[in-house]
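>>> all I have is the shape, not the residue letters:
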């Protein structure tokens, strides 16, 4: 019975490794666009830019001049205003009236944007055109209060967001088809995966429509009957299943002591010897206090005498031996049995990689 169930388990594992084509890449021309703007946030409770910020004074004067209020910049003394930069992402196929979330960051010396309101600000693209207008109340997930040198702060109060605070004014069109072809771009370029995508498309849509031009791009010819119905064709292509090829990688985070590796990352025959050397230095401070009696001379005083002890403890080294075909998971289990710390485990993996026994790319973050 166990032998009969084994092929079914292997087949189930193979099916589980397949993913949709749309989950491992995108079509050429499908991209986000960055928007940026310069504006003014008002309504701050005395936590805005100080009078030293000339750009803030000039910006306030410019805003007031639009309402026929003319004030010289050097006469502006408000601390309820801060100059800010606004950023947003314009998605593909954006239409007039769509709402975008915007991020607002302080440019001057404002202490906090809490309670502020962003005045209407145009958001421009790299070509200098205005694509959206942003305005609204700021949502700041923190605060900062400073009174008489005492500071109480939570999170980062000089950055805020305006959910749905920008309105798209210029629609963005996206032309996916160029010369009768679609280009599918892989997020993680790989020749094997690109070839499997082309094979999957050709097996489902007969006619040899797809060809992998390089490790990152698969060119797909759109049949004549689908050129007036691109949505249906793209839906069929991106819903196809393919098994992506994975590169052997081990990711190490030295700050947190985390090691992440695929279960199939193998290690050549290797022996690891791990020892532990501990050096402790302890200093005790002894105080010599003279007797307080009459006639004590002027040179007699209290003396602090340090007493330092150095101790060295070296535990016996323990060895771990792995045979041919062992994986990183086997190594981690063996090291856990001899109670190796995560940071020592990272050092061991680096040593195994330097010895040429780790058959994977070691990525240290």
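Yep, that arrived. Keep in mind that this is a model prediction, so the values were computed, not measured. Numbering: from 1, shown residues only.

>>> switch to C-alpha atoms for all contacts and neighbour counts from now on
Fine.

>>> give the contact list for the closest residue to residue 177 other than its chain neighbours.
Leaving out its chain neighbours, the residue that sits closest to residue 177 by CA to CA, 6 or more residues apart in numbering is residue 183, at 7.8 Å. Applying CA atoms under 8 Å, 6 or more residues apart in numbering, we find residue 183 in contact with 27, 28, 176, 177, 217, 218, 219, 220.

>>> which stretches of the stretch 151-300 of the chain form strands?
For the stretch 151-300 of the chain, applying DSSP state E, counting those that start in this stretch gives strands covering 159-168, 181-186, 210-212, 217-221, 241-242, 249-253, 258-261, 266-267, 270-288.

>>> tell me which of these lies nearest to residue 133.
Closest to residue 133 of the strands of the stretch 151-300 of the chain, according to CA to CA: strand 159-168, at 5.2 Å.

>>> could you pull up the residues touching the nearest residue to residue 210 once chain neighbours are set aside?
Spatial nearest neighbour of residue 210, excluding adjacent residues (CA to CA, 6+ apart): residue 220 at 4.3 Å. Going by CA under 8 Å, 6+ apart, residue 220 touches 181, 182, 183, 184, 209, 210, 211.

>>> ok, the first one - how many residues close by?
Residue 181 sits with 16 neighbouring residues when counted by other CA atoms under 10 Å.

>>> again, but for the fourth one
For residue 184, the number of neighbouring residues by other CA under 10 Å comes to 28.

>>> contacting residues for it?
When contacts are counted by CA under 8 Å, 6+ apart, residue 184 touches 25, 26, 27, 28, 217, 218, 219, 220.

>>> the last one too?
With contacts taken as CA under 8 Å, 6+ apart, residue 211 has the following neighbours: 195, 198, 218, 219, 220.

>>> strands along the stretch 1-150 of the chain, start to end?
So, for the stretch 1-150 of the chain - with DSSP E, counting those that start in this stretch - the strands run 19-20, 25-27, 33-42, 81-90, 99-106, 117-124, 130-137, 143-147, 150-154.

>>> so which of those strands comes closest to residue 348?
Here strand 19-20 is closest among the strands of the stretch 1-150 of the chain (CA to CA), at 34.1 Å.

>>> picking that back up, so which of the contacts of residue 183 is the most crowded?
residue 217 (26 neighbours).

>>> want to compare, so here's the second one:
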């Protein structure tokens, strides 16, 4: 069997339990630094708030949700209107949780999108209006206020009628106290900690600037010294860093989704000598040659699959696919190979 260095095989079970393969690549993947790392401190911050949506057409919480009555009573009380919770009909009102992501460097007056989700017995938020709702960070400080018409992104028959969005529905009231000014260095955080990626990123940065300004502190942290000529314009320096190409290591994992039967195979995974019997099929990792000295490939009707020692898992999956193996059978065989110690990579289930 011809050996191929496969960067990635993506296999999806079809109607007859076949798999669809993505064409292999011959070289290690390359990504820009922006794709694999972020700047420490430059991140989104989560906000949350509790509010009321009014103006619903009888699809609100109703009398079954007592805290909605209490919330509406408290709101009316703050407006100088005296009312008792038992005297209020909340069929047109829904209690909701409001969530948002505060972007880095967002200034007061900026607008952000919000998500509104029912937390009571409302049937639909269609046509409702969110009343003024403070949005707080985990420390309790208010960073934005939200209000506006809730949109379900479609009609009243939307699949999730109890959750909607308001585009630009919140106004930022205060910014996160973070600044890049005056920094002599910045810290890069790899999205997926990996020593090879960290080392390659360090070398790529140093080669770009011709000096040792980057130092990998761990598999996920790289400290970069800001050059003297760019310390007055750190955003420009970060923009330059983000475009630097970094060579990544090939994947050494097999990702299996048992619910969908999807299997993703990395290219660095090899198989050592093993024999696995599954149903009426036997998979053996050992060489078999024909009279011309070529490795014999299994046919679709063969029930013994023979492969040479050290072959890539991608080639094995390809051959088993041609033999008509189902996704469930393929997963079972991979598990058996891993348990036997013949599979070099990590088998991860999601």
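Sure, I can see it. On a predicted model such as this, the values are computed, not experimentally measured, just so you know.

>>> before we move on, the earlier item: and of the contacts of residue 183 of the first structure, the nearest to residue 40 of the first structure?
Nearest to residue 40 of the first structure, judged by CA to CA, of those is residue 28 at 37.1 Å.

>>> so what corresponds to that closest one in the second structure?
Alignment note (TM-score structural alignment): residue 28 of the first structure maps to residue 40 of the second structure.

>>> ok, its match touching residue 185?
No: in this structure, residue 40 of the second structure is not within contact of residue 185 by CA atoms under 8 Å, at 10.9 Å.

>>> so the biggest helix by length in the second structure matches what in the first structure?
Counting by DSSP state H, the longest helix found in the second structure is helix 195-209. With TM-score structural alignment applied, helix 195-209 of the second structure matches the range 191-205 in the first structure.

>>> and residue 258 of the second structure, how far is that from residue 330 of the second structure?
11 Å (CA to CA, to the nearest Å).

>>> which residue in the first structure lines up with residue 72 of the second structure?
Under the alignment (TM-score structural alignment), residue 72 of the second structure maps onto residue 60.

>>> its match: neighbour count?
21.

>>> whereabouts in the second structure does stretch 219-233 of the first structure align?
With TM-score structural alignment as the criterion, stretch 219-233 of the first structure aligns to 223-237.

>>> revised request: answer the last question for stretch 342-358 of the first structure.
By TM-score structural alignment, stretch 342-358 of the first structure lines up with residues 327-343 in the second structure.

>>> same question, stretch 288-298 of the first structure
Under TM-score structural alignment, there's no match for stretch 288-298 of the first structure.

>>> now for the strands of the stretch 151-300 of the first structure, which one comes closest to residue 80 of the first structure?
strand 159-168 (15.9 Å).

>>> returning to that earlier point: between residue 258 and residue 330 of the second structure, tell me which one has more neighbours.
residue 330 (18 against 13).

>>> and the more buried one, what helix or strand is that in?
Per DSSP states H and E: residue 330 of the second structure is located in helix 327-339.

>>> that helix vs the first structure, average distance?
Helix 327-339 of the second structure differs from its equivalent in the first structure by a mean of 0.7 Å after superposition (mean CA distance after the TM-score superposition for the first structure).

>>> by how many degrees do that helix and strand 262-266 diverge?
Going by axes from the mean of the first three to the mean of the last three CA atoms, to 10 degrees, helix 327-339 of the second structure is angled at 40 degrees with respect to strand 262-266.

>>> give me the buried positions along whichever helix or strand comes after helix 327-339 of the second structure.
Tracing the chain C-terminally past helix 327-339 of the second structure and defining elements by DSSP H and E, one meets strand 346-349 next. By neighbour count on 16 or more other CA atoms under 10 Å, the buried set for strand 346-349 of the second structure is residue 347.

>>> so residue 172 of the second structure sits against residue 103, correct?
No: in this structure, residue 172 of the second structure is not within contact of residue 103 by CA under 8 Å, at 10.0 Å.

>>> ok, the residue nearest the centre of the second structure to residue 37 of the second structure distance?
Residue closest to the mean C-alpha point of the second structure, counted by CA atoms, centre = their mean, is residue 191 at 10.5 Å. Remark: distance between residue 191 of the second structure and residue 37 of the second structure (CA to CA) = 5 Å.

>>> repeat for residue 348 of the second structure
Residue 348 of the second structure is 23 Å from residue 37 of the second structure, by CA to CA.

>>> hmm, back to that, show me the contacts for the residue nearest to the centre of the second structure.
For residue 191 of the second structure, the contact set (CA under 8 Å, 6+ apart) comprises 36, 37, 38, 220.

>>> redo that, cut-off 6 Å
Listed by CA atoms under 6 Å, 6 or more residues apart in numbering, the contact set of residue 191 of the second structure reads 36, 37.

>>> same check, this time on residue 181 of the first structure
Listed by CA under 6 Å, 6+ apart, the contact partners of residue 181 of the first structure are 220, 221, 222.

>>> if we take those, which one ends up nearest to residue 266 of the first structure?
Closest to residue 266 of the first structure, out of all of the contacts of residue 181 of the first structure and judged by CA to CA, is residue 220, at 36.2 Å.
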